[in-house]
Structures are given as C-alpha cells and as structure tokens.
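Asks: For reference, the sequence and a predicted model appear below.
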Amino acid sequence: MSALPPLNALRAFEAAARRGSFVAAAEELNVTPAAIGQQVRQLEALIGAPLFVREGRGVRLTERGAAGIDRLGRAFELMGEASSAMREASGEVELVIGAPADFAAAWLAPRLATREEGLRKVSVITGPPEAVFERGAELAIAFAAAAPAGYESQLLAREILAPMATPELAARIGEVEALSNVPRIEEAGLDVDWRAWLARRGAYGLDPAPALKAQDGLIALSLAEAGAGVVLARRSLAGPALAARRLVPVFADGDHVMDAAHFLITRRGRRLSAPAQAARSWLRAEGARAEDAADEL
C-alpha cells in the first residue's frame, strides 16, 4: 500500500475544495488561511502537480485535484461514521442538533428540558443547515417556504401567526378596528405582515404600518411583553409567553397559517447514529403535539 499524505494536508485540501476558498476552509477547521495554504502546498508537492487555481477571492480545482476529491470526501464521511460507531459502542455519543437561534430558544430548548431518557447528551448549535452540518450536526431544523433542496426533509410543524398582547392590553381590544388605537409590532422579513393580515380581515381603513418593527421574532415578543403594543407573532416563538400568560391571543379567530414551515432535515445518504434516530422520532412526535395544540386553539 502506498504511503498516505499527512491527514492534516488532506483535510485542508478537502475543506478548501468543498468551500471554494482557503478563508472559508480556515474558518471551518479553526486555523488561519495561511495554514490552509501551507498544507495544500505540502500536498501539491507530494502529488507533484497543482491542485487549485485561484479565481478572484476563491479557488477552483485543477483536473488533477478534481480526480480525487469525490473519493476523499467519501473517505472523510466514512471516518466520521466509523468514529460515531465507536462512540456509540462506548455509550459516549453526543448528539448535535442545529436550528435557527430563535426557534432553538423558544421551541426546542423547553422541549429538551423534558426529553426522553435515551437523549442524555445533546448539543444545540445555531445556523442554516449547511453550516450546522459542517459543524457536526446530524439533525437540523430549517424555517423555509418549502423543503430545502438537497436534503432528506420532513415537515416538523406549521407556523401560525396571530396578534398577541399582554392580558391587560388585550382586554381593551374588542374588534379589529380597535387596533387603530394601539401600537402594532411586527417581525421583519416574514411573508405575512400587518398589512397582509389586516387585508385578509377586510380592515382596509386602518393604517397598515407598524409602530415598531424588530429584526428578530423574540425581540418583537419582548416588546409586546413589556406592554409596547400588539405583536403579530409566530406561535412557535410565543409558546413560553403564552403558557405563562405573559401574552394572550387578542382575537379568537386571528390565526393565520403561513406558507413557510419548520422542516426536520438530514443529509442524504448519511447513516444516523442511534441517538439521532431516536431524536428524529421524538422531534416528529413533539411537532405533531404542537400541531394538535394549535388546532385546539
């Protein structure tokens, strides 16, 4: 068997090829771009040919580099699976789940507090699917208008928007028209805002502009909890506030089911560890319970 190049050089090459950049590869491997460049040059010296050509701020594989990158990527996946299998056998597997930060804080964290016995070691990281998978996540949750392409996806939970306020403020609002007398709060970037919600209710005479707009859904909820106004909030984020009655729905029929939903996703063709399989089933059951609870409201 021919001698293998140093593992660090192969890791640097594979990461740079996959990310298309020495800088991105360095961020992933927690080293400097100069270190990535040095490792790649070492590998090129051993191979006897350039493996990359520079393109703007990124890099592109040469024909020689492209010849082995798929096999190398699969090799690293197999090594990861082998490592997971050995940790499983020793009972020391830590499951990593990725999710958007707001959803992780408001929906996932409270449920993890009462998780099943078989899910003892769980780490939650935040970010989009591609980023959390690269950081070791086996499961990811995404909030999107459709199932993310390139992954195995299952619907976890629908998302529902509804006007919410403190009990004291909600008690002073009877009809939709009364919203003209209170500040309105919304989360920026959603496909349904106050303008759309009011239009669906036929309330065209009200100024649709919100008094307050927050870039983060949890900030929007915090404003409402402080009594700053009525928030058009996502129920997935408002769960803790609703359970504690810090906020209440303003209208009995104010719910709007969004086109966007929460999806539970995994990498295609990847073997899941036993804890990941258990967590996937548990999360789907939690999602179904959340759906049933929403239907009863």
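Replies: Looks like it came in fine. Numbers count the residues shown, from 1 in each chain.

Asks: contacts, neighbours, all on C-alpha from now
Replies: OK.

Asks: Could you pick out the longest helix of the chain?
Replies: helix 63-89 (DSSP state H).

Asks: What ranges does the stretch 101-250 of the chain have for its strands?
Replies: Assigned by DSSP state E, counting those that start in this stretch, the strands in the stretch 101-250 of the chain fall at 122-126, 139-144, 151-165, 184-187, 212-214, 230-234, 248-249.

Asks: so which of those strands comes closest to Arg19?
Replies: strand 151-165 (17.9 Å; Cα to Cα).

Asks: this is the comparison structure:
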Amino acid sequence: MARNLPPLSYLKAFEATARLGSVTRAADELGRTHGAVSKQLQLLQEQLGIPVFEKSGTGLRLNEDGAAFFATVSRAFDLLEERYQELKASRNEASVHIACSATFAMVWLVPRLAEFYSLHPDIRVQLSMSSSARDGGTNRARDGVDFTLSWDRLARPLVKGEFVPLASVSFGLVSAPDYPFRAEGAEISFPTRISPDDMSAQWTSWQAATGHRVSAQSELYFPHMHLCVSAAATGLGVALVERRFALNELKSGKLVERSRFLKYEDGFVAMMKPGRTLSPAASHFLDWLRSAFVREAA
C-alpha cells in the first residue's frame, strides 16, 4: 500500500521555514525562490486541511498544530540525515560539506573550485545554501556540515562559538556611474537604496560605524546580495555591498564606489560545530580557502 505522505519538497520547505522563521531565509537555505517556497507551504497546508503558520511581524511563526507537526518532521529529518551521513562515511570517500550563502557560492566559490580540485582531485566538495552563512551562524548547525562560512559582519558584528578567521570583509556603497548621488560631508542622498531581503539593518549598522547619514526616497529588496549588485549595475539604485561580491563590476566600470569601505579584519570566518574535529578533507579545504583569500588581497 502506498504511503500517504506529502512530497518531500513540501516538507523541506515547511521544516526550513519553521526553523528559520522566515520564507526568505528558508528560500536562501534551500536555493529556491521566495515564491517557490511560499507555494510549497500553501500546497502543504491545503493537503493538511489546516493552517500551520501565523503571521508574526514581517515573518511567520508556527501555531499549535504547526509546532507539533514540526517536532515530528524535524526528528524524522534528523534521523534521515544521520543515517545518510553514516552511509556516505562508510564508503571512505574524502569529502567536505560546507554551508554558505548563495551569493558567496555563485560569485566567488564555484568559479574557483576547479583550482581546489586540481590540487585535491580525490576530495569532493558538497555545498548547502544557508542563511546562517549570512547571519553569523546563529541558526542551528546541521549535523552533516563540516563548517559554515559567515561573512556579514554588518548584520552580526560579533561571532559567537568556535570559528576560524579566514579573511577581512569590507562594506560600502556602489552604484552605476551615472546614477544620481549626492554627498555633502556626512550627508548622503539618492533616490533608491537596494537591500537584501530582511537585511535593512545593514544600513543602520554601516551609518553608525562610518558616521554617514543616508537619505533615500525608496527601497528595493532582492533575495541575495549578488542580485543587489546586479540591480545597482543596471541603474536601479545604490547598494550597500561587501566589496568582494562587486569586484568584477567595479573593475569593469559597471559600478563605481560611492563611499569609503568599512573594513572588518578577520570578518570572514568558518563557523565550527562545537566539539567537532575537522576531517583531513575539511582541513585541506580551509587551508586552500585561506590561501586563496591571501592571493586575492595581494
């Protein structure tokens, strides 16, 4: 007899949204669009015949039925993940599992993976998209992840727990060369500012740290920072970005720097699971990552 279960994609969308309290963050972690995750949640609730979430400010929270369902789904996922990792480990295959933001994966890491594979052809790199990579590792670390890469010190200035510093990060304003921009002393004004979803606090943190006061008539939001960079390059507004992710556009002239960049030394870190010993494969990857950052800064 066939099992009467919803599609696994619906359950993954539910589990991630319930755990993170945000459709946007769930979409970031799952590598899906906000609309796709919202649709999966809608279909799941239609199949259940009851709502499992309720509005909470700009996010979502579980209602009583949802909390009970989440406890069951989360336990099931934990058991599946644990057994999956055991089976993979039994093959004695050298691998490293990394959680990182979609922006870092697409803009920086994936274009350089060929270099790592040329140095370590027997190691395989597994990537998971995770908002915890962006917000400093405050979300629950998944058991199968060797470490989480975290870079957004504007959102989370302090890094808690065990971590390995890898490189500095720098945040500043960029726009298309002909985009209207006015700066008089500490006062900065322009028509539209561009922000990643749920990350408007970056602007407040940057202004407090630099002494600038930013005035914008409107704001546009995009799910990932690399989309904010692209939007700024097409003339949609001014974006507050980590310089590493806008470097190609700055070099090509599609973007220009509109402010000095606020630098956090050792702001790019690898967040470790407490008490977890890194495998040789994970250590090789961290060494390569650190050396790649050093060459980039030279």
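Replies: Looks like it came in fine. In this text the structure is predicted, and so the values were computed from the model without any measurement.

Asks: List the TM-score for the superposed pair.
Replies: After superposition, the two chains reach a TM-score (TM-score structural alignment, normalised by the length of the first structure) of 0.57; 215 aligned residues with a Cα RMSD of 3.9 Å.

Asks: And for the helix or strand following the longest helix of the first structure, what's in contact with it?
Replies: As assigned by DSSP states H and E, the chain's next helix or strand after helix 63-89 of the first structure is strand 95-99. Strand 95-99 of the first structure is contacted from outside by 119, 121-129, 132-133, 136-142, 275-276, using Cα atoms under 8 Å, 6 or more residues apart in numbering.

Asks: list the buried ones in strand 95-99 of the first structure?
Replies: With burial defined by 16 or more other Cα atoms under 10 Å, the residues of strand 95-99 of the first structure counted as buried are 95-99.

Asks: what do you get for stretch 54-64 of the first structure?
Replies: Those buried within stretch 54-64 of the first structure under the rule 16+ other Cα under 10 Å are 58-61.

Asks: need the residues you listed in TSV with secondary structure and distance to Gly227 of the first structure, can you?
Replies: Converted to TSV, these look like this (DSSP: H, G, I helix; E, B strand; the rest coil; distance: Cα to Cα, whole Å):
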residue	secondary structure	distance to Gly227 of the first structure
Gly58	strand	49
Val59	strand	52
Arg60	strand	54
Leu61	strand	56
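
Asks: could I get those as a markdown table with distance to Gly217 of the first structure?
Replies: Shown next, in a markdown table, are the buried residues of stretch 54-64 of the first structure (distance: Cα to Cα, whole Å):
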| residue | distance to Gly217 of the first structure |
| --- | --- |
| Gly58 | 35 |
| Val59 | 37 |
| Arg60 | 39 |
| Leu61 | 41 |
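
Asks: Next one: Pro249 of the first structure from Phe103 of the first structure, what distance?
Replies: Distance of Pro249 of the first structure to Phe103 of the first structure, computed by Cα to Cα, to the nearest Å: 20 Å.

Asks: So which of these two has more stuff around it?
Replies: Ranked by neighbour count (other Cα atoms under 10 Å), Pro249 of the first structure and Phe103 place Pro249 first, with 23 against 20.

Asks: What's the match for the more buried one in the second structure?
Replies: In the second structure, Pro249 of the first structure lines up with Glu257, judged by TM-score structural alignment.

Asks: so who does its match touch?
Replies: By Cα under 8 Å, 6+ apart, the neighbours of Glu257 of the second structure are 172-175, 250.

Asks: on that earlier part again, of the strands of the stretch 101-250 of the first structure, give the one that comes closest to Ile47 of the first structure.
Replies: The closest of the strands of the stretch 101-250 of the first structure to Ile47 of the first structure is strand 151-165. By Cα to Cα, the value is 33.8 Å.

Asks: For that closest one, buried residues please.
Replies: Neighbour counts over strand 151-165 of the first structure (16+ other Cα under 10 Å) mark 153-165 as buried.

Asks: before we move on, what about stretch 287-297 of the first structure?
Replies: Neighbour-count burial for stretch 287-297 of the first structure, counted by 16+ other Cα under 10 Å, picks out 287-288, 290-291.

Asks: coming back round to it: could you dump the strands of the stretch 101-250 of the first structure to TSV with distance to Phe76 of the first structure?
Replies: Output for these, formatted as TSV (distance: least, Cα to Cα, whole Å):
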stretch	distance to Phe76 of the first structure
strand 122-126	22
strand 139-144	19
strand 151-165	19
strand 184-187	41
strand 212-214	42
strand 230-234	40
strand 248-249	50
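
Asks: and Leu179 of the first structure, how many residues sit next to it?
Replies: Using other Cα under 10 Å, Leu179 of the first structure is surrounded by 20 other residues.

Asks: That one: what's it in contact with?
Replies: 173, 206.

Asks: rerun that using 10 Å as the cut-off
Replies: 163, 172-173, 198, 203, 206-207, 229-230, 250 (Cα atoms under 10 Å, 6 or more residues apart in numbering).

Asks: Check the secondary structure at Thr266 of the first structure for me.
Replies: strand (DSSP: H, G, I helix; E, B strand; the rest coil).

Asks: Between the strands of the stretch 101-250 of the first structure, which one is closest to Trp282 of the first structure.
Replies: Distance to Trp282 of the first structure, taken as Cα to Cα, is lowest for strand 151-165 among the strands of the stretch 101-250 of the first structure, at 10.7 Å.

Asks: what's the angle between that closest one and strand 230-234?
Replies: 160 degrees (axes from the mean of the first three to the mean of the last three Cα atoms, to 10 degrees).

Asks: tell me which of the buried residues of strand 95-99 of the first structure is nearest to Ile219 of the first structure?
Replies: Using Cα to Cα, Ala99 is the member of the buried residues of strand 95-99 of the first structure that sits closest to Ile219 of the first structure, with 17.7 Å.

Asks: how close does that closest one get to Leu72 of the first structure?
Replies: 28 Å.

Asks: now do Arg234 of the first structure
Replies: Distance, Arg234 of the first structure to Leu72 of the first structure, by Cα to Cα: 43 Å.

Asks: go on, Ala170 of the first structure?
Replies: In this structure, Ala170 of the first structure and Leu72 of the first structure are 60 Å apart, going by Cα to Cα.

Asks: same question, Gln154 of the first structure
Replies: From Gln154 of the first structure over to Leu72 of the first structure (counting by Cα to Cα), the distance is 29 Å.

Asks: Quick check: buried residues in the longest helix of the first structure?
Replies: Residues 65, 69, 73, 81, 84-85 are the ones in helix 63-89 of the first structure that count as buried (16+ other Cα under 10 Å).

Asks: Let's have the residues you listed in JSON lines, adding distance to Ala109 of the first structure.
Replies: Formatted as JSON lines, these follow (distance: Cα to Cα, whole Å):
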{"residue": "Gly65", "distance to Ala109 of the first structure": "43"}
{"residue": "Ile69", "distance to Ala109 of the first structure": "38"}
{"residue": "Gly73", "distance to Ala109 of the first structure": "33"}
{"residue": "Glu81", "distance to Ala109 of the first structure": "27"}
{"residue": "Ser84", "distance to Ala109 of the first structure": "24"}
{"residue": "Ala85", "distance to Ala109 of the first structure": "27"}
